[in-house]
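Chemist: pasting the sequence and the predicted coordinates here, then a few questions.
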Amino acid sequence: MDFLSDTVILSRMQFALTAIFHMLWPVLTTGMGIFLVIVEGLWLRTRNPAYYHHARFWSKLYVLNFGIGVATGIPMEFQFGTNWAAFSEAVGDFFGSILGFEASMAFMLEAGFLGIMLFGWQRVHPYIHYFATIMVAFGANLSTVWILIANSWMQTPAGGEFVNGKFVVQDYFQAMLNPFSGHSILHMFFATLETSLFVIGGISAWYILKGRNQEFFSKSLKIALAAAVVVAPVQIWVGHVSGEQVRRYQPTKLAAMESQWDTIPAGQAAPWSIVAWPDEQGEKNDWEIAVPGGLGYILEFKPELSEPVYGLKAYKPEDRPPLVWLIFYSFRIMVGIGFFFAALMLVSAVQWLRGKLSVDTIGSQRWLMRAWILAAPLGYIAVECGWIVRCVGRQPWIVYGQIRTAEGVSNVPASNVLTSLTFFAVVYTFLFCCVLYFGARILQRGPNLNLPVPDFEGRLPVEVEPAEHLPDSRPAEAQQEAQP
């Protein structure tokens, strides 16, 4: 239990807890915001009330995720001051401004239009409301862009140099457009969108299996499927390109991802371990099941390498990522889920083309609906695993190659960090139970298909009471003069 007296380990555990928990909520809001733009746009185009009711129903889950995301995101950012003050002092001129942009540009934009999106259905014109929905979705995704820029800079620092332990910005745009930022933003964008699509599809499949509002939820399932036809394969390709960047800029992370201990020189076939058990002290795998030439095909689409793949032994032990087994299996879980999504998308698309997803037949596709329900939580797992690979694989650096994690921690007693870590664990467990409770209530009630649909002047279709039954609002003197 020596880690209980280690400020660095406890601070890392606290940030990991808050980051992993917080990540659950913006994943859905960023992707579901785009879905809300789609269904509301379909309502405006077709005037079909079903799409209006979709927008009203799914926005309830959106705001639930938004609220918890705000409540858990703010404490996470405060830790840069409370737990990582040395890091913040060293890189604050750039890193702090990026987080400030995220709060002032993206979060405020999303929060500012959220009220109109939720409560403006009968108060503003439908096109004004649609604009608010677009701004909410744009703000949510812009927030992700700023966060990914900041984190990518930690992976591949650029745009300046460290002078006396402090980062001095020389080219702000070069720092923003660091080598990792572009593909990282794309990878996360498609990850959040893909996760949201399969959550929406999984919830829709649950209703269909229950025999509740099958016609209604077959629409949302088909919308999710139509988008997944594009998103799922593109995400696999973007993930592959991101892996190529890891090979180029963070070879130690690639070695940990593949549990590769020995360097494979150029011109040789590189095997790929499907499963293995890394032994960090022995600097080897205790056992493994490998595919000959598999790593070569993954990296270069051929068995022999044109460039060497450096193993972990090529680096000093203090420069290697820790927990190789965690990085190794997190990467495989993420990749496996990505291919499962692609396979489920392909099977579902075939069934759709065969006419098996019509309102009359979709209820009989029980095995397919169960597969979609199973897929609903898998996107969250894939995203969390991806961030584990990204951040644990960056260790022992908090800024890759420049500042070690141990050098960035605040000078606070370990007992203080342990207290706050315990507090966060208790509060976040309570918040998670609240989300499950309120989310279950939303799903149990289902959509309200009796909601009146606004006309395109922004008014509700209401009956006007005859004038003789309305109260006379004139002054008493005028009423007396008007009497015979």
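Modeler: Arrived safely, thanks for sending. Numbers count the residues shown, from 1 in each chain.
Chemist: going by C-alpha atoms from here, please, whenever you check contacts or count neighbours.
Modeler: Fine.
Chemist: mind listing the helices in the stretch 101-250 of the chain by residue range?
Modeler: Counting by DSSP state H, counting those that start in this stretch, the stretch 101-250 of the chain has these helices, from start to end: 108-119, 126-155, 172-176, 181-210, 214-249.
Chemist: dump those to a markdown table, plus distance to residue 17.
Modeler: A markdown table is the format used below for these (distance: least, CA to CA, whole Å):
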| stretch | distance to residue 17 |
| --- | --- |
| helix 108-119 | 25 |
| helix 126-155 | 17 |
| helix 172-176 | 27 |
| helix 181-210 | 20 |
| helix 214-249 | 25 |
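Chemist: quick one, which of the ones you listed gets closest to residue 368.
Modeler: Nearest of these to residue 368, taken as CA to CA: helix 181-210 at 8.5 Å.
Chemist: other SSEs contacting the closest one?
Modeler: Contacts defined by 3 or more CA pairs under 8 Å, 6 or more residues apart in numbering; DSSP states H and E place helix 181-210 against helix 7-46, helix 126-155, helix 214-249, helix 366-375, helix 378-392.
Chemist: ok, second structure coming up, stack it against the first:
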Amino acid sequence: MEFDALLLSRLQFAFTIAFHIIFPSFTIGLASYLAVLEGLWLTTKNEVFKTLYLFWIKIFALSFGMGVVSGVVMSYQLGTNWSVFSAVASPVIGPLLAFEVLTAFFLEASFLGVMLFGWKKVGPGLHFAATSLVAFGTIVSAFWIISANSWMQYPQGFERLADGTLRATDYWQVVFTDTFPERLAHMLLAAFLTTALVVGGASAWRLLKNREDKESCIALKMAIGMFAIVAPLQLLVGDLSGKEVLEVQPAKLAAIEAFWETRTEQPFHIAAWPDRAAEKNHWEISIPKIGSWITAGRSDAEIRGLKSFAPEDRPPVAIVFWSFRVMVGLGVAMILLGLWGAWLIWRGGGPEKHPLFLKAAVAMSPTGFVAVIAGWIVAEVGRQPWVVTGVLRTRDAVSPVGAGEVSASLLAFMVVYAIVFTVGALYILRLIAEGPKPAPAEDTEPPLKPRPPGYALGAAPDAPDREARQ
């Protein structure tokens, strides 16, 4: 394997986006969770919700800050490592990224200060509005980013000019491509699941030490309610997204399922060892005939295999195949955890009384991040060898730079990320381990004592008594 500028640029982008996606996938869900907590506190006046809000807002602030910093690097790379892509495609997707800044980032930045520092400085209604607008801003940000990426996955509403650049002819199609609705729903549900798993795992950790922690008990039940509902829903949305991939990116679907031959009644490969060079699977653990039913919705559907595509148009099979199974396997585990927790709540005993469930919740807490990264690997590696499917190949989109420059920047990123984000992540984990603590009663000024008769402005408090003694 030759580490040329193309491969190093791809490795650098993969490294930075894997770090970056961790934070938005958490803050999108956490912002909405904070809005729910504050709304419940305002509605019920239950101080537990206020305590949880004041605790998790600290985690949100740190995660949001690291997400912004890591996101700047992504824009930086588009100019340094992928300048040809920027020159060719920016007339189409450039406005989408600009809209993300204008509508989402400005919205978040405008109200983030009120949300973080305005607790005692503005009224509760205005503060709740600020929290809700920040939460809405994170969703709008996801909207534009997924829109731009969906266009790269399945470009529509554009034309190629004589100089090779692209121009939008229908921005409605550019923004709302055929794959966009399912992909946006899939990403938002993944963010909510990631947050619920972190909140549930952190609460379970504290309940293992103190079962009487009422804040953690309520937070755990809220988290269980979230992934008991969202995890099965995510499975359904993922199935819809997979059927869309079959129509618009059949090579990616063939790589996901490690199908080499085109036929009906494809098997479903639970596990396999795909070999791109040999064009076959060396071994398989499969269920016969149901692969076509799972991917197309009917068993007699003909599914194209990888051999029907030119070798240079096939994505790396093994990476896509196994990343997809990691994502789906963790999704099934989330469904089981949610059903288990819901059953414990329904029984009336409460999950806090079952150490085995609490340990399982702790163990599952980071799996949302792993599933998100695995899902993005499927989406991005499965699109190869195209950076814009069917329009611009990845090898033609890279900047005219040498391997030395790219390797130097990659090494610098790895060192800086290892220091900055490791310290930040460890500090967040330390805060989570400490857990929420009820805030002390707010200090209020004691009522003024009535002034004694004859009390003059500027006179000593004991002046009347002194005069009486004289």
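Modeler: Yes, it's here. Just so we're clear, the structure is a prediction, and the values are computed from it rather than from any experiment.
Chemist: right, so of the helices and strands packed on helix 181-210 of structure 1, which gets closest to residue 207 of structure 1?
Modeler: Across these, closest to residue 207 of structure 1 is helix 214-249 (CA to CA), at 6.9 Å.
Chemist: buried residues in that closest one, which are they?
Modeler: For helix 214-249 of structure 1, the neighbour count (16 or more other CA atoms under 10 Å) marks 214-225, 228-229, 231-236, 238-247 as buried.
Chemist: and stretch 352-361 of structure 2, by the same measure?
Modeler: For stretch 352-361 of structure 2, the buried set under the neighbour-count rule, 16+ other CA under 10 Å, comprises 352, 357, 358, 359, 361.
Chemist: between those, which sits nearest residue 255 of structure 2?
Modeler: residue 361 (32.4 Å).
Chemist: how about that closest one: what's its closest non-neighbour residue?
Modeler: Nearest residue to residue 361 of structure 2, sequence neighbours excluded (CA to CA, 6 or more residues apart in numbering): residue 201, at 4.9 Å.
Chemist: contacting residues around the counterpart of the one you found in structure 1?
Modeler: By TM-score structural alignment, residue 201 of structure 2 lines up with residue 202 in structure 1. Contacts of residue 202 of structure 1 were listed using CA atoms under 8 Å, 6 or more residues apart in numbering, and they are 221, 369, 372, 373, 374, 375, 376.
Chemist: and the corresponding residue of structure 2 for the second one, what does it touch?
Modeler: Right, the one you point to is residue 369 of structure 1. Using TM-score structural alignment, the equivalent of residue 369 of structure 1 in structure 2 is residue 358. By CA under 8 Å, 6+ apart, the residues touching residue 358 of structure 2 are 201, 204, 205, 207, 208, 351, 352.
Chemist: shared with structure 1, which of those?
Modeler: Compared against structure 1 with both residues aligned by TM-score structural alignment, their matches' CA atoms under 8 Å, those retain 201, 204, 205, 207, 208.
Chemist: from those residues, which is closest to residue 108 of structure 2?
Modeler: Of all those, residue 108 of structure 2 sits closest to residue 201, with 27.3 Å by CA to CA.
Chemist: compare the helices of the stretch 101-250 of structure 1 and give me the one nearest residue 90 of structure 1.
Modeler: Residue 90 of structure 1 sits nearest to helix 126-155 of all those, at 12.2 Å, using CA to CA.
Chemist: where in structure 2 does the closest one fall?
Modeler: Taking TM-score structural alignment as the measure, structure 2 aligns residues 124-153 with helix 126-155 of structure 1.
Chemist: so how far does that stretch sit from its counterpart in structure 1?
Modeler: Once fitted to structure 1, stretch 124-153 of structure 2 is off its aligned match by 0.5 Å on average (mean CA distance after the TM-score superposition for structure 1).
Chemist: residue 56 of structure 2 matches what in structure 1?
Modeler: Following TM-score structural alignment, the counterpart assigned to residue 56 of structure 2 within structure 1 is residue 58.
Chemist: just give me the closest of the contacts of residue 202 of structure 1 to residue 100 of structure 1.
Modeler: Closest approach to residue 100 of structure 1 among the contacts of residue 202 of structure 1 (CA to CA): residue 376, at 33.0 Å.
Chemist: nearest residue to that closest one in space, please, no chain neighbours.
Modeler: Among residues not flanking residue 376 of structure 1 along the chain, residue 199 sits closest, at 4.3 Å (CA to CA, 6+ apart).
Chemist: go on, residue 264 of structure 2?
Modeler: Spatial nearest neighbour of residue 264 of structure 2, chain neighbours left out: residue 302 (4.2 Å); criterion: CA to CA, 6+ apart.
Chemist: count the residues that sit near the one you found.
Modeler: Residue 302 of structure 2: 14 surrounding residues under other CA atoms under 10 Å.
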